[in-house]
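> predicted model and sequence follow; I will ask about them next.
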Amino acid sequence: MKENILIDLGGILIDLDFNAMHDAFEALGVREEPAKSDLQKYETGKMSTADFYSLWQTSNWVMKSDINHAWNALLLDIPEERIALLKKLSRKHRLYLVSNTNELHINAIKSQMGIFGWNQFSKLFEKMYFSHEVGNRKPNKAFFESILKDAGLSAEDCSFIDDTKEHVDAAAKLGMDAHYVNLEEETILDLDIAR
């Protein structure tokens, strides 16, 4: 691993359950999900949370809190072993969190961890880069370039870990030491980085 490690959040650190989210929306009477392009607008901060709520067409009248609950049903927890790995890595490497995410998910994770837990987690990273704050998303070249510029890093001095092949390929094209984690077969703990 290089001196600087850029690590994805969803799937790599925090476990996700897409079925739970889909089931929760189905229970609300959502017949079809919003267009991918609209979800990506929310993910890149180009759509407000208020507008995001209005994307969900339901057969029943639902409150914003219902949509929150369904949207955040995706998020499980961060296993302790992964936190332990981050602590170990942070002693020898500079860690950066890089995630395609959104305001509601980050707020839910903060709430789940509590103020103390979130602060302890945040301290493991030099900086956190969230797509809705950066205004761009993986695998776009501009997303990576803006992070490298902001952090004062060169791609050649960075390792990148993600569970989406497209993101890993984009990082590798820029010159990063990129690692794909196939979640059907492994986790970040299976990578040769904990030694």
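Yep, that arrived.

> all contacts plus neighbour counts: C-alpha atoms, from now on.
Fine.

> any buried residues in the strand or helix carrying Ala172, and which?
Ala172 belongs to helix 165-173 when elements are defined using DSSP states H and E. Residues of helix 165-173 classed as buried by neighbour count (16 or more other C-alpha atoms under 10 Å): His167, Val168, Asp169, Ala170, Ala171, Ala172.

> closest to His105 among those residues?
Nearest to His105 among the buried residues of helix 165-173 is His167, at 20.0 Å by C-alpha to C-alpha.

> count of residues packed around the residue nearest to that closest one when sequence neighbours are not counted?
Nearest residue to His167, sequence neighbours excluded (C-alpha to C-alpha, 6 or more residues apart in numbering): Pro139, at 4.6 Å. Using other C-alpha atoms under 10 Å, the number of residues around Pro139 comes to 17.

> hold the first one in mind and look at this next one:
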Amino acid sequence: MIVLDLGGVLVASDQVMTAVAERLGVPRPALEEVYYGPPRQTFDLGGPDLEYWTAVGDELGVSVTPEDAAELTVIDARKWADLTPGSAEFLAALAGHRTAVLSNAPAHLARTVRDAGWSRGFETLVFSAEVGLVKPDPAIYAAADEAYGTTPSECVFFDDRPRNVEAAREHGWEAHVWEGPTAALERLGVRTG
């Protein structure tokens, strides 16, 4: 089973940051400091949208109303569902292979990704908000194995965060830090063209 993370692998987090920073009216570097801060783990575990966006706003000195939070949630989800250039071709090259997703993602993002046409090629999608666990918690890799119907030795995982890769290796998965689609296809021995 080829297991892929979303953010930083199939989806570029920079496009998300730019759109959310523009909506909040703050510089992108300031948003980047708080977007993945402590409130994010609760959000990725299924916490309320309003609670997360209010915490982000508080850190940035920006008032976030319930209406603002709803709009930010839509912007966030829409941008996280847009594949990076080359990702569609990468996924096409994996046709015929068992593929899955393992991503730290809030509930709204999980729903949006499941509705995206490109996600239909995955056999299974596992999101932190749906299993109540976040990477790099070792239990999420076991939960993913259960969802995929695999043993650890059957999974090859790509993630942009070294700590998630290390946790996957400790679980028994073959795991690699994402270096782009070409490098991933080479590691997998998948020929294109």
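Received, thanks. In this text, all values refer to a predicted model and were calculated from it rather than measured experimentally.

> now the TM-score, please.
The TM-score (TM-score structural alignment, normalised by the length of structure 2) is 0.76; 179 aligned residues with a C-alpha RMSD of 3.1 Å.

> downstream of the helix holding Ala172 of structure 1, the next helix or strand is which one?
Counting by DSSP H and E, what follows helix 165-173 of structure 1 is strand 177-180.

> what's that next one packed up against?
Secondary-structure packing of strand 177-180 of structure 1 (3 or more C-alpha pairs under 8 Å, 6 or more residues apart in numbering; DSSP states H and E): strand 158-162, helix 165-173.

> that strand maps to which residues in structure 2?
Mapped onto structure 2 using TM-score structural alignment, strand 177-180 of structure 1 spans residues 174-177.

> and Leu104 of structure 1, how far is that from Gly175 of structure 1?
Leu104 of structure 1 sits 32 Å away from Gly175 of structure 1, going by C-alpha to C-alpha, to the nearest Å.

> centre of the chain to the helix ranked longest in structure 2, how far?
Among the segments of structure 2 that qualify as a helix by DSSP state H, the longest is helix 66-80. Centre-to-centre, helix 66-80 of structure 2 and its host chain are 16 Å apart (C-alpha atoms, centre = their mean, to the nearest Å).

> any buried residues in the very next helix or strand once past it, and which?
Following helix 66-80 of structure 2 in sequence order, the next helix or strand is helix 87-93 (DSSP H and E). Within helix 87-93 of structure 2, the residues scored as buried using 16+ other C-alpha under 10 Å are Ser87, Phe90, Leu91, Ala93.

> do the same with stretch 112-128 of structure 1
Met113, Leu124, Phe125, Lys127, Met128.

> redo these as a markdown table? Include distance to Pro34 of structure 1 and secondary structure.
Formatted as a markdown table, these follow (distance: C-alpha to C-alpha, whole Å; DSSP: H, G, I helix; E, B strand; the rest coil):
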| residue | distance to Pro34 of structure 1 | secondary structure |
| --- | --- | --- |
| Met113 | 29 | helix |
| Leu124 | 35 | coil |
| Phe125 | 33 | coil |
| Lys127 | 31 | strand |
| Met128 | 27 | strand |
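
> farthest pair within those residues?
Met113 and Lys127 (18.1 Å).
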